[in-house]
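>>> Prediction below, plus the sequence it came from.
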Amino acid sequence: MSSCAKEETNKTEQAEEGYEPTPLALQTPVLFQEKLDSPVIPADNPQTVEGVALGKKLFFDPILSGNNTLACAGCHIQEEGFSDSRQFSPGIDGVEGRRNSMPLFNLAWNHKETFFWDGRAISLENQALEPVIDPVEMHNTWPNAVSSLQAAPEYPELFAKAFGTSTIDSTLVSKAIAQFVRTLISGNSRYDQYLRGEIELTQAEQNGLNVYKDEERGDCFHCHGTPPNNLLWTDNDFHNNGLDKTFDDLGRGAITGDPREFGLFKTPSLRNLAYTAPYMHDGRFETLEEVIDHYSEGLVYSETIDPLMKAVGEGGVQLSEQDKQDLKAFLLALSDESFINNPDFQNK
């Protein structure tokens, strides 16, 4: 045992002495390069082969939770667009939160650097810190989580290879997870293929795109971007989209303390809607039909409702049944089957 321990120590020391992580460029779709600004990569956390591999291992490892039963991947499931098909994800104690798990993709292009439904995290690194200590999620402490990692036979060496030190801390854990999350890139939907000239949209999808862009009908583009220039399908901003008259959950306003932001939540991306149900911050809508019906005839006035909800006085934009069907067809064309099946993102 003494010999084995000495051998492991030597391996770690060698990794620290020869610390040369391998740079890893993001696999950025050509359309993203043409239409979007460069991704946000912090100077103190560049993408590396070793960092991403470590982050991926940590993402799928329940070791970060208080009882070693829940990993990040437990609430961010690849087949579900790295979201959760349950309305509320239960934590290690079986307690459910009050918000639906947000999907994880294309977050490297969030230049506003506000994360979570209420924007309380100011970077991907900061976002990765919170679930570990949240009593409703992993219900752990960082000293305990770090102690578990430090005592694990493989982790000190992996941290040495990724960051040049076998001494683990929460900052390095969050950096590694953030590196992996930045690789979760989705850019191969039917609409992307259409923009690349590889396919044609169906008549219903084309009609739905027209509804999406029509300010008098769908009027979706103000919050979700004008195609083909905003391929993120979100403005990464916060809006009150007419869900409620009063708010049990203050959303962005709970973070800023500004009453004008009560009931505002982050605009989710429209990508991968085929996989990310249920919808809205509280998962209240199980189907896309319900979402479309909300904007068509279900808008509710409140003091902080966004001015972009111009049709609130009429209850919504009053889409015809044909417009609803076509809009749904277009929205589903934003889903990327290759993303939810990408082996690079799987636990293997």
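Okay, I see it. Note that the coordinates shown come from a computational prediction; the quantities given were computed from them, not determined experimentally. Residues are numbered from 1 along each chain as shown.
>>> Going by C-alpha atoms from here, please, whenever you check contacts or count neighbours.
Will do.
>>> Count the residues that sit near the nearest residue to residue 77 once chain neighbours are set aside.
In this structure, residue 77 finds its nearest non-sequential neighbour in residue 83, 5.5 Å apart by CA to CA, 6 or more residues apart in numbering. Neighbourhood size, residue 83 [other CA atoms under 10 Å]: 24.
>>> For residue 83, give me its contacts.
Applying CA atoms under 8 Å, 6 or more residues apart in numbering to residue 83 gives the contacts 75, 76, 77, 101, 102, 103, 104, 276.
>>> what about the first one, neighbour count?
Taking other CA under 10 Å as the neighbour definition, residue 75 ends up with a count of 23.
>>> residues contacting the nearest residue to it once chain neighbours are set aside?
Leaving aside its sequence neighbours, residue 75 sits nearest to residue 84 (CA to CA, 6+ apart; 5.5 Å). Contacts for residue 84 were tallied using CA under 8 Å, 6+ apart; they are 75, 76, 77, 100, 101, 102, 103, 276, 277.
>>> which ones among the residues you listed are found in helices?
Residues of the contacts of residue 84 located in helices (DSSP state H): none.
>>> now those as CSV including distance to residue 138?
As requested, these are exported to CSV (distance: CA to CA, whole Å):
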residue, distance to residue 138
75, 11
76, 13
77, 16
100, 16
101, 14
102, 16
103, 18
276, 22
277, 23
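>>> so which of these comes closest to residue 174?
Nearest to residue 174, judged by CA to CA, of the contacts of residue 84 is residue 76 at 16.1 Å.
>>> how far away is that closest one from residue 17?
Residue 76 is 36 Å from residue 17, where distance means CA to CA, to the nearest Å.
>>> Who has more neighbours out of these two?
Between residue 76 and residue 17, counted using other CA under 10 Å, residue 76 has the larger neighbour count: 21 against 13.
>>> any idea how far residue 105 is from that one?
Distance of residue 76 to residue 105, given as CA to CA: 11 Å.
>>> same deal with residue 117?
Residue 117 is 15 Å from residue 105, where distance means CA to CA.
>>> circling back: what do residue 76 and residue 105 both touch?
With CA under 8 Å, 6+ apart as the test, residue 76 and residue 105 both reach residue 82.
>>> Which residues outside stretch 70-78 are in contact with it?
Residues outside stretch 70-78 that contact it (CA under 8 Å, 6+ apart): 58-65, 82-84, 89, 91-92, 101-104, 138, 340-341, 345-346.
>>> Give the buried residues for it.
70, 71, 72, 73, 74, 75, 76, 77, 78 (16 or more other CA atoms under 10 Å).
>>> Structure two is appended below for comparative analysis:
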Amino acid sequence: MYACSKTEIVKPQTEEIRFVVPSNFPDAVYKFDGNILTNNGFALGKKLFYDARLSADKSISCGSCHQQFAGFANLDHKVSHGVNNCLGKRNAPVLFNLAWQREFFWDGGAKNLEIVPINAITDICEMGSDLNTIVTFLNNTAPYPSLFKDAFGSATINSQNLLKALTQFTAAMVSANSKYDKVMRKETVFNPEEQQGYQLFKDKCANCHTEPLFTNLNYINNGLDLNSVDEGRKTITGLVSDKAKFRVPTLRNIELSSPYMHDGRFNTLEKVLEHYNVGVQANENLDVSLSKDSQLGIPLSNIQKQQIISFLKTLTDDEFIKNKIFSEN
């Protein structure tokens, strides 16, 4: 048996864990069919999410690259930082509202939420392990057998239930109670600058960052480079027309989840908007919305940029960010 601290305490989850579709959201894609959300399953998924012993050198957990205070992104790391101080090639995306996605990662390489953790588990620059090694570890490490029995009815752990538990935890991460949401529910109002920013956002940004998820879930090239080193979506589809296209990220909690873009090249929202103002490159796959009337990008004055940022800050969901049911401790 692997050693386990005698002082380790697994706190029971007393608050009932529920998945509720917000009133202003579309229906979710992930239905929890065959993976019924329970307190025991959620608590197990949370424990697994924060357990660095699942990585090859026992140093990296899912929570290492997906920090709650950063919207479950990786604050101040341009790209994922894994075992043996290995650096990946892409920025760690936020983890919330995953139940509304049909595809995952910057390139859409995973088609089912339940298989998403496999990428981080097996990637040599992330957790650097494999499912068989982790399952063996879990089967021989208290209190995991009893926790799996509580969650799934069997103390014999397999990879399917490992992935289901992680999915119960991550799929239950719903962020939908920002100031923006409260305005939409007519519980409060935007201040004048936020209102101006909201109107500008709808005029200039909403084509890709569509309400209420603030992403259209498509893949576009936004002119970061004339010739991109990272082929993006093309690595999945093989299509030249998909080269250097990446998933449109959600803007919810964007105030907290820097750095930005698939490679983390911008560390402030000001720099992001300045890119769209004057930095868009004429890539062969540039999205048509960024090349209108022979002009690249989205012209923005300094005042307009600040107004948009004021609106974007209304997408911060403090309740979600500080919700202890998702916290490690």
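Everything's here; your move. It should be emphasised that the depicted structure is a prediction, and the values quoted were computed from it without experimental measurement.
>>> Just the contacts of residue 83 of the first structure: which are in strands?
With strands defined by DSSP state E, no entry of these lies inside them.
>>> of those, closest to residue 37 of the first structure?
residue 104 (18.8 Å).
>>> corresponding residue for that closest one in the second structure?
Residue pairing (TM-score structural alignment): residue 104 of the first structure is matched to residue 95 of the second structure.
>>> Its match contacts residue 72, correct?
Yes - contact criterion CA atoms under 8 Å: residue 95 of the second structure and residue 72 qualify, at 5.1 Å.
>>> for the second structure, what spans make up the helices?
Listed in chain order, the helices of the second structure (DSSP H) span 39-49, 62-65, 116-122, 131-139, 144-152, 159-171, 179-184, 192-204, 234-237, 269-274, 302-312, 318-321.
>>> Can you lay out the ones you listed as a markdown table showing distance to residue 283 of the second structure?
As requested, the helices of the second structure are arranged in a markdown table below (distance: least, CA to CA, whole Å):
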| stretch | distance to residue 283 of the second structure |
| --- | --- |
| helix 39-49 | 38 |
| helix 62-65 | 30 |
| helix 116-122 | 29 |
| helix 131-139 | 39 |
| helix 144-152 | 50 |
| helix 159-171 | 35 |
| helix 179-184 | 34 |
| helix 192-204 | 20 |
| helix 234-237 | 14 |
| helix 269-274 | 17 |
| helix 302-312 | 24 |
| helix 318-321 | 36 |
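>>> right, and those helices - which one's nearest residue 101 of the second structure?
Between the helices of the second structure, helix 159-171 lies closest to residue 101 of the second structure; by CA to CA that is 10.2 Å.
>>> In space, what's closest to the aligned residue in the first structure for residue 117 of the second structure - neighbours in sequence excluded?
Using TM-score structural alignment, the equivalent of residue 117 of the second structure in the first structure is residue 128. Once flanking residues are discounted, residue 128 of the first structure sits nearest to residue 174: 5.2 Å by CA to CA, 6+ apart.
>>> what residues are up against that neighbour?
Applying CA under 8 Å, 6+ apart, we find residue 174 of the first structure in contact with 125, 126, 128, 129.
>>> cool, and residue 105 of the second structure?
93, 247.
>>> per the alignment, it corresponds to what in the first structure?
Using TM-score structural alignment, residue 105 of the second structure pairs with residue 116 in the first structure.
>>> Its match and residue 174 of the first structure, how far apart?
Noted for residue 116 of the first structure: a distance of 15 Å to residue 174 of the first structure, by CA to CA.
>>> Residue 173 of the first structure touches residue 55, doesn't it?
Yes - the pair residue 173 of the first structure and residue 55 passes the contact test of CA under 8 Å, sitting 7.4 Å apart.
>>> For the stretch 201-329 of the second structure, which segments are assigned as strands?
Applying DSSP state E, counting those that start in this stretch to the stretch 201-329 of the second structure gives strands spanning 219-220, 246-247, 291-292, 295-296.
>>> how about residue 247 of the second structure, what's its match in the first structure?
Per TM-score structural alignment, residue 247 of the second structure is aligned with residue 266.
>>> So residue 263 of the first structure is in contact with residue 249, correct?
Yes - counting by CA under 8 Å, residue 263 of the first structure touches residue 249, with 6.8 Å between them.
>>> more crowded one of those two?
residue 263 (29 against 17).
>>> ok, back up a step: would CSV of the buried residues of stretch 70-78 of the first structure with distance to residue 209 of the first structure be doable?
Putting the buried residues of stretch 70-78 of the first structure into CSV (distance: CA to CA, whole Å) gives the following:
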residue, distance to residue 209 of the first structure
70, 40
71, 38
72, 35
73, 33
74, 34
75, 31
76, 29
77, 29
78, 27
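>>> between residue 95 and residue 72 of the second structure, which one's more packed in?
Of the pair residue 95 of the second structure and residue 72, residue 72 is the one with more neighbours under other CA under 10 Å, namely 24 against 18.
>>> and whichever helix in the first structure runs longest, what does it pack onto?
In the first structure, assigned by DSSP H, the helix with the most residues is helix 2-17. With contacts defined as 3 or more CA pairs under 8 Å, 6 or more residues apart in numbering; DSSP states H and E, the packing partners of helix 2-17 of the first structure are helix 155-163.
>>> can you tell me what part of the second structure the helix it packs on aligns to?
Aligned using TM-score structural alignment, helix 155-163 of the first structure spans residues 144-152 in the second structure.
>>> Which residues does that stretch contact?
With CA under 8 Å, 6+ apart, stretch 144-152 of the second structure has contacts from 38, 40, 41, 44, 138, 139, 154, 155, 156, 157, 161.
>>> list the contacts for the last one?
What that stands for is residue 161 of the second structure. Residue 161 of the second structure neighbours (CA under 8 Å, 6+ apart): 148, 152.
>>> Skipping adjacent residues, who's closest to residue 210 of the second structure in space?
Going by CA to CA, 6+ apart, residue 210 of the second structure has residue 216 as its nearest residue, at 5.3 Å.
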